[in-house]
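> Here is a sequence with its predicted model. Questions after.
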Amino acid sequence: MNILIFLGGLILLVIGANVLVRGASKLALSFGISPLVVGLTIVAFGTSAPEVAVSVGAVLDGKTDIAIGNVVGSNIFNVLFILGISALIAPLVVNIQLIRQEVPIMIGASLLLLALGLDGRLSFFDGGILFVLLVSYTAFLVVQSRRETQAAKDEYAHEIKPAEAGAWDDRLPAQLLLIGAGLAALVFGSEYLVQASVNFAKAMGVSDLIIGLTIVAAGTSMPEVATSITAAIKGERDIAVGNVVGSNTFNILGCLGLSGLVSGDLGLAMAPSLLAFDIWVMLAVALACLPVFITGREIARWEGGVFLGYYVAYVAYLILAAQQHDALQAFSGVMLGFVVPLTVVTLVVVVIRRPAASSVP
């Protein structure tokens, strides 16, 4: 029954996000907002709507560990699993703007979350800071879009087309109905998903945080999975990378910003294990994007395989730690003493041997 509730909630989240994006996009286009701006804001943020719904819903239910674990786990999942799988399908092209602007912003947001959480709590004021930064970042993207090339504008116009004359959703009532139905599906879906996740945690004897970092994080990232893998298959490989980086930034600024604001005076308590390990993993994953992206401005298949392998290792560590398994110490020793240093040395060698590729304009 819990599995059915979880899957039902997940389906409602995915459907709700798609319906909400469709209605909001059509409404924005009806008011004369350009497809480029719609793509940079409504559509980009729409893929993170499940994370927002689940995190805010978890806070309102008093399950703050799920709220924070969902965001941290989603960011780790997005880079290691989604980019890993996508790169195995086809090497992913990395746009120079991602390297110069979006990835540093993602890293900055990760550092800010770490700094705000060092006192063990994400307060109402901290949530306000994150949300204001999200609004500022969105405004910056809109202003920047005015300087975009005609090719970029044509790409968004091709992907996001105004409703054709006579289409059922070109009228205001239909667009408002889509938005309302999407929001309702997100609310109910998040409620079902959080409740099923809590039941999973109790049945498996693990904490809400572990469930949030793994099952919930993977579940709410399904829109990003679908978008990035589909883009990789179609050859739109820059979209696959941009979708992940943009979603990670929004998860921190938007999901945790709103979660902090609705938490009131109590704020969001951050578990010691989260501060001691998982947030550092999220930051390390964000930092790892720079050298990987710079080497040839692509994510090669072998790099995708490394990403995927590290995600499997991360989940394995969480499971072993939750059960206090005897193999935990040996596993940690192998990862820290052999696998991680070998990966770092390999990346350094690749960067040194391919200096020209990283300087391509």
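On my side now, so go ahead.

> contacts, neighbours, all on C-alpha from now
OK.

> pretty sure Ile76 is touching Ala284, no?
No. Shown here, Ile76 and Ala284 do not form a contact pair, counting by C-alpha atoms under 8 Å, at 9.3 Å.

> ok, those two, which is more surrounded?
Ranked by neighbour count (other C-alpha atoms under 10 Å), Ile76 and Ala284 place Ile76 first, with 27 against 14.

> Name all residues that make contact with the residue nearest to that one when sequence neighbours are not counted.
Among residues not flanking Ile76 along the chain, Met282 sits closest, at 5.4 Å (C-alpha to C-alpha, 6 or more residues apart in numbering). Listed by C-alpha atoms under 8 Å, 6 or more residues apart in numbering, the contact set of Met282 reads 72-73, 75-76, 110.

> let's bring in a second model and compare:
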Amino acid sequence: MLLFIGFMLLGFVFLYAGGEALVRGAGNIALRSGMSPFIVGMTIVAFATSSPELAVSMQGAFVGVDDLAIGNVVGSNIANIGLVLGICALIRPMQVQARILRLDLPWLIFVSLLLVAFLNDGRISRPAGLVFLVGLGVFLFWNIQVARREIETEQVRLEFESAAPRNERSSAMDWLLILAGLVALVLGGWAFVHGGVGLATSLGVSPALIALTVIAIGTSLPELATSIVAAIKGNADIAVGNVVGSNFFNILAVLGLTAVFHPLDRGGITMIDLVTMLLFAMVLVPLILTRNRIGRFEGFGLVVGYIGYMAWLAKAG
């Protein structure tokens, strides 16, 4: 069992390093091409922090463990809101000012509902995966157009500029970072999945349970690190935008690409898991759309809700 835990730890190191390299390389290339820091922060950074989920889900599908591929995304989306935003709000209450986040949130609810609807039939087919990928393209186009039109406050723009700083290194170095990041993600995904499947077998539990808990938390650590740093600095829009954007990419890009590569059966992922993911997303509606704020009390509630879900999984498993 220690060997499998070691594989997972090694996998996490590669996944984290690969995601960081991808953020730095792709972000700098996007900035050099003329894309604003605000748009880079809302798209490139959010996608790059979701790259560990993509690596793990693709590896899960490759080895035929479909519920690990799906459970990784469902569990990560739950952890991003319950654990990541909950901890951030406990550290420092978050006042959300970016108007684009309030426009994005209803779409996150819709995309989560779409995932629940597809998996209600027990699988995500290739056509469903294509629907997700088309949705990703529409979301990116719409988000970029809205970001260009919206007149955000100076504070919001400064926040995103700090999250996507431009480096004057050569373009070749940026492409090298992207390549190194992709290699690290592939290696990390293999090690993480190999360790996760082995750990599930040695403990006598389903891969779905490991995916919803250990693997989901592990792949959410880049979001946790990014959002905590933002929360400490008082950059609430980055902390929330990172989570909302990451949850979008997890469903549309990660499951979309994975299902096109290999149709996914729901396996051990239950409707309770899917409804829990949807409910956590819906909790953000009154907090962000109505109050524009996630306080310590709400943060405490999110963390308690996440711990309660983990306790239910442990009992059910």
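All right, it came through fine. Bear in mind that the values here come from a model prediction, so they are computed numbers and not experimental data.

> what's the matching residue for the residue nearest to Ile76 of the first structure over in the second structure?
Correspondence of Met282 of the first structure to the second structure, assessed by TM-score structural alignment: Met277.

> circling back: how near is the residue nearest to Ile76 of the first structure to Leu114 of the first structure?
Distance of Met282 of the first structure to Leu114 of the first structure, given as C-alpha to C-alpha, to the nearest Å: 10 Å.

> How about Arg147 of the first structure?
Taken as C-alpha to C-alpha, the span from Arg147 of the first structure to Leu114 of the first structure is 33 Å.

> between those two, which one's more packed in?
Comparing Arg147 of the first structure with Leu114 by other C-alpha under 10 Å, the one with more neighbours is Leu114, at 18 against 9.

> in what helix or strand does that one lie?
Assessed by DSSP states H and E, Leu114 of the first structure sits inside helix 103-117.

> chain center to the longest helix belonging to the first structure: distance?
Determined from DSSP state H, the single longest helix within the first structure is helix 172-204. Centroid displacement of helix 172-204 of the first structure relative to its chain, using C-alpha atoms, centre = their mean, to the nearest Å, is 18 Å.

> Stretch 331-338 of the first structure aligns to what range in the second structure?
Under TM-score structural alignment, there is no match for stretch 331-338 of the first structure anywhere in the second structure.

> Quick one: map Pro91 of the first structure onto the second structure.
Per TM-score structural alignment, Pro91 of the first structure is aligned with Pro93.

> Excluding residues flanking it in the chain, which one is nearest that match?
The nearest residue in space to Pro93 of the second structure (C-alpha to C-alpha, 6+ apart) is Gly295, at 4.4 Å.

> Tell me how far the aligned residue in the first structure for Asn292 of the second structure lies from Ala322 of the first structure.
Asn292 of the second structure maps onto Arg297 in the first structure, with residues paired by TM-score structural alignment. Using C-alpha to C-alpha, we find Arg297 of the first structure at a distance of 38 Å from Ala322 of the first structure.

> hmm, back to that, can you tell me the mean distance of the helix or strand hosting the match of Met282 of the first structure from the first structure after alignment?
Using DSSP H and E, Met277 of the second structure falls within helix 271-284. The superposed helix 271-284 of the second structure is, by mean C-alpha distance after the TM-score superposition for the first structure, a mean 1.1 Å from where its aligned residues fall in the first structure.

> on that earlier part again, mean deviation of the longest helix of the first structure from the second structure?
In the superposition with the second structure, the average deviation recorded for helix 172-204 of the first structure is 0.7 Å (mean C-alpha distance after the TM-score superposition for the first structure).

> helices and strands around the next helix or strand after that helix, which ones?
For helix 172-204 of the first structure, the following helix or strand on the C-terminal side (DSSP H and E) is helix 208-211. Packing partners of helix 208-211 of the first structure (3 or more C-alpha pairs under 8 Å, 6 or more residues apart in numbering; DSSP states H and E): helix 64-77, helix 172-204.

> So which residues make contact with helix 208-211 of the first structure?
With contact meaning C-alpha under 8 Å, 6+ apart, helix 208-211 of the first structure is reached by 63, 65-66, 68-69, 197-198, 200-201, 318, 322.
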